[in-house]
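Asker: Just a sequence and a predicted model for now, questions to come.
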Amino acid sequence: MSKIFEVPLYPYQRCADQDQATPVRHKVVVVGAGPVGLALAIDLAMQDVPVVVIDENDKVSWGSRAICFAKRPLEILDRLGCGDPMVDKGVVWNLGKVYFDERQVFGFNLLPEEGHKRPAFINLQQYYMEQYLVDRVRQLQAEGKPIELRGGNKVVEVTQDDERAELTISTPDGPYRVQADFAIACDGAASPIRTMMGLDFVGRVFEDNFLIADVVMEAKFPTERWFWFDPPFNRGQSALLHKQPDNVWRIDFQLGWDIDRAEELKPENIDRRLKAMLGDDISYELEWSSIYTFQCRRMDKFHQGRVIFAGDAAHQVSPFGARGANSGLQDTDNLAWKLKLVIDGKAPVTLLDSYDAERVHGADENILNSSRSTDFITPKSEISRIFRDAVLDLSERYEATRPMVNSGRLSVPCTYDGSPLNGDDCALMPARTRPGSPMVDAPVPGGWLLDRTGFGFQLMTIDENAPEALDVDGIEVKRLALTTPGDADGYLKQRYLGDANSAVYLVRPDQHVAARWDHYDEAAVKAALLKAIGR
């Protein structure tokens, strides 16, 4: 298992750009070959946008790092051709339990309704995800798609003007420079590019620390998320248990603020905590450990001219709630189709301002939820702790108090309410599929709804006539025709029709709803599409 960390996936190789006297110009350069950078590059390459990914590393990330991947990001990965290996390898789960002291106070199901292709969550080590994404890059290269992955390339300087970004890159053979229509910084929470540009985060750093311990062990715990408040093995603090593939278990221990990090990371001290939790009868091997501090922060703007930030480089939240990597994948999902239209000259460059508007909205939603979780998990006063403990006590017997328990509000898809790209709405239809919302999956004849959407604009009709295709100023809109007689279980009607007798949905390339009507109106559809591309 540890061998996966040692094998270079994309070792340094000298490239043609290094032999040029003047910088070579690329359409898009992505900095960072983690999950966010690779997903963005794959998305662009599948749309025939030439992209170069550079990273100073050449291997998968050490340690599990991100492990919880939610339903919406799995649907995004399906569109990119990477969903199946993730789900096949991952540990699927929908259920969670919350404990106070030694008592279970309640349990929950994150996906209680049927009719979805993907589960609420899978657990999968980040190193496997990176492996599968690199495998997908190789597949696209074999198909002749315009994607290149360069390891051992470190960005040491970035400049830009109104037309381009220019990167100076250090390599074992010396430095070279490249230019890009757009440079996308997916270089992590410490983001060297953000530092080079003199930019910073705004937000909160919480006075608390958590120890992550990934252990390999044979255990009979069920495949569920278990969270403890004030357990006997970590009094006055909290703990979390998750199962991963290969009998690897993620265990988080709350440590408090005033700690000696080096002391806490000593194997004998980690072992002491693990034995207190698991008992002396369970044997285990420590695979990876780290200490993190709760941080809920973001950049003021993600779109900085010809340099655009995504993932942890743009925003940070606490790990409880699994909102980090999941939010980063929603960043790429939002950005790729907009870059495609701008690069092809079919949308104004100002369309990228909507990336800022929509994904800052998403980051603020995550920060709000993550901050509330942190305040509940780590009360800031004795009165807050008394209130928190009373809520936990009552939740064991009274269902009405359970929504107040906050062990980490888990990642949900972001709806872009108030987006400048949103068009017409129809009050007869369900709120969950209003403009700005991601499409909700449903079984349809021959498979799943979301497998039949993505990349281009589409016109989904339910029991309504419309042309098979439209051309709106050079942008093709294809029709997806569905009927309620083919909706055997009623999911399509429940999720898309509501009280309407028929429906027409204009769907964006990222599977978000742009506009919807209860009948077809060509002028309204064309107006909504132009609005959705910033024209």
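Answerer: It's in.

Asker: C-alpha only now, for contacts and for neighbours.
Answerer: OK.

Asker: I'd say residue 123 and residue 69 touch.
Answerer: Yes: contact status for residue 123 versus residue 69: in contact at 6.3 Å, counting by Cα atoms under 8 Å.

Asker: what ranges do the strands span in the stretch 201-350 of the chain?
Answerer: 201-217, 225-229, 238-244, 248-256, 284-299, 303-304, 307-309, 315-316 (DSSP state E, counting those that start in this stretch).

Asker: Use this one as the comparison:
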Amino acid sequence: MLHTYTYPQYAYRQSDEQRSGQRVRHPVVIIGAGPVGLTQALDCAARGIPTVLLDDNNTVSVGSRAVCYAKRPLEIWDRLGIAQDLVAQGVQWKVGKVFFRDELVYQFDLLPEDHHKMPAMINLQQYYLEERLVRACDASPRVDLRWKHKVLAVDPQPDHVVLTVETPDGIFQMEASWLIACDGASSDTRRMIGADFTGQFFQDRFLIADVVMKADFPTERWFWFDPPFHRHQSVLLHKQADNVWRIDFQLGWDADPNEEKKPEKVIPRIQAMLGPDVPFELEWVSVYQFACRRIDRFRHGRVIFAGDAAHQVSPFGARGANSGVQDCDNLSWKLKAVLDGDAPEALLDTYHEERAFAADDNLRHSTRSTDFITPKSRTSLRLRNAVLELARTEPFARPLVNSGRLSTPTPYVHSPLNTPDAEPFAGRMTPGTNCADAPIEVDGRPAWLLEQLGDGFVLLSFGPAQPVRVGGVEARVLEVGRDIVDRTGVLTQRYDGQPGTVYLIRPDQYVAARWRRFDAAAAQAALERALGHCVA
């Protein structure tokens, strides 16, 4: 029981196929109604795919768990119609500060440039996020969210998957043309199909304490190395909604998890940090050990893995839930194209190529952060502390300070879906990169670029262009100056939009190709490539 939150209890309902006793094949079935599974269901629904979402529980996550949500996942949720609620409820921040002992040695700004609709980060307890996602799923006619449905067995077939499901009314079987496993780090689905999950566990433990208090800390991310109130260890502080503050205390590998969770151990640590006169209440306490690892293949035939079921990272850098939401963004449009017969199944193999590449990037960042935060030798500790000492006065040392590189999207620089540039461009909007937002006008009213891109293929043009089509997929034209107006010049600057320039944008709002002038044959060839028709 929490002081600031009451857990909802969602109703179990018997499905029509249980009552009829007839096995039904669904286009997509998702296992796990956490942030990733719920987002996956909403994104599939937004693209016209009827989806069944199964969860063995009947409430949201226990404890606040994930806290930080970055700009790119917020942009994805904005496309799905829920980001404004999350931003309004969450705590917005973009500045992080790093302290060594009792001195500020370094600070950073996650979004130093203006002109983005979504903030750099919000902090919000995971149960609030899930509750909002559940409401959106309940409101969608294409999402069938089934609580108290535990998957006992997964039997992959060449063109479908058979699931054995246990409910309060008994056991039944159902089928899925495609099964998406979003059932977390301890994924039963992964075990059932024998998928390998390799990497490393870190020999350290951290205490999470969510504390209710009114404090004058600013809404920033504060990280201490070797502070006076917790010597030779590290501490992390974040503000969440409802005056709940997340505090992470490094404990060391020898700490007893059961002992460290007891109030008589937790409260003195917090009092040492805040001072004896600051009133607070413990909201939630947990001790965790973390791992950096991923699955061998994100796609195993008709079974596809996303989120923590596919990859785990340490919590430093907020890369877990954020990368899982980006998995959904990458997968849904590809599933839609395959289900509609507009793309070969090989397109789904690029989900593995792109998202495993992103996972490996996240794992590298996460492992480096962990090694900096928890040095494994006396020599590493001396080197780390020397970097922190130098960062106080020497600018060259500050980029070496690593208290968790915060989540940013990984460009798919080697994706087979990209058409390489044939001419020089300035800026970072290379093929394989997610589109940067920009303020625009539509019919004389303020708007944002990403809103106008929507969730299909688009030719963003800075001059005349014509739609191109491959099968049932059309890339429509969004012309700057005709359909949208770049009054501020930000859009033109970010996309190096010289007159005549054209970008092919994918349904997940990633750049697939770009040219200095429109050529219908080149655009159609790039669209075919982006749909996986050129993937071996």
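Answerer: Structure's in. What do you need? Computed from a predicted structure; not experimentally measured.

Asker: ok, back up a step: from the strands of the stretch 201-350 of structure 1, which stretch is densest packed?
Answerer: Of all the strands of the stretch 201-350 of structure 1, strand 315-316 has the most neighbours on average by mean count of other Cα atoms under 10 Å, namely a mean of 28.

Asker: mean shift between that one and structure 2?
Answerer: Mean deviation of strand 315-316 of structure 1 from its aligned counterpart in structure 2 after superposition (mean Cα distance after the TM-score superposition for structure 1): 0.2 Å.

Asker: What are the contacting residues of that strand?
Answerer: In this structure, residues lying in contact with strand 315-316 of structure 1 by Cα atoms under 8 Å, 6 or more residues apart in numbering are 189, 201, 295-299, 324, 363, 367.

Asker: Where in structure 2 does it fall?
Answerer: Aligned by TM-score structural alignment, strand 315-316 of structure 1 falls on residues 311-312 of structure 2.

Asker: dump the residue contacts of residue 187 of structure 1.
Answerer: 31-34, 37, 193, 312-313.

Asker: Take these and keep only those in strands.
Answerer: residue 31 (DSSP state E).

Asker: Chain neighbours aside, what residue packs nearest to residue 26 of structure 2?
Answerer: residue 176 (4.7 Å; Cα to Cα, 6 or more residues apart in numbering).

Asker: which residues in the stretch 51-200 of structure 1 form helices?
Answerer: 71-79, 83-89, 126-142, 192-196 (DSSP state H, counting those that start in this stretch).

Asker: Make TSV out of the ones you listed and add mean neighbour count and distance to residue 103 of structure 1.
Answerer: Shown next, in TSV, are the helices of the stretch 51-200 of structure 1 (neighbours: other Cα atoms under 10 Å; distance: least, Cα to Cα, whole Å):
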stretch	mean neighbour count	distance to residue 103 of structure 1
helix 71-79	22	29
helix 83-89	16	32
helix 126-142	19	32
helix 192-196	17	45
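
Asker: between residue 123 and residue 69 of structure 1, who's got more neighbours?
Answerer: Between residue 123 of structure 1 and residue 69, counting by other Cα atoms under 10 Å, residue 69 is the more crowded of the two (28 against 24).

Asker: List the contacts of the more buried one.
Answerer: Neighbours of residue 69 of structure 1 in contact, by Cα under 8 Å, 6+ apart: 121-124, 322, 325-326.

Asker: Can I get those in TSV including distance to residue 415 of structure 1?
Answerer: Below are the contacts of residue 69 of structure 1 laid out as TSV (distance: Cα to Cα, whole Å):
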residue	distance to residue 415 of structure 1
121	19
122	22
123	24
124	25
322	17
325	17
326	14
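
Asker: Name the nearest residue to the aligned residue in structure 2 for residue 159 of structure 1, sequence neighbours excluded.
Answerer: Superposed on structure 2 with TM-score structural alignment, residue 159 of structure 1 falls opposite residue 155. Of all residues not flanking residue 155 of structure 2 in the chain, residue 162 sits nearest, at 5.0 Å (Cα to Cα, 6+ apart).

Asker: what's the neighbour count on that neighbour?
Answerer: 19.
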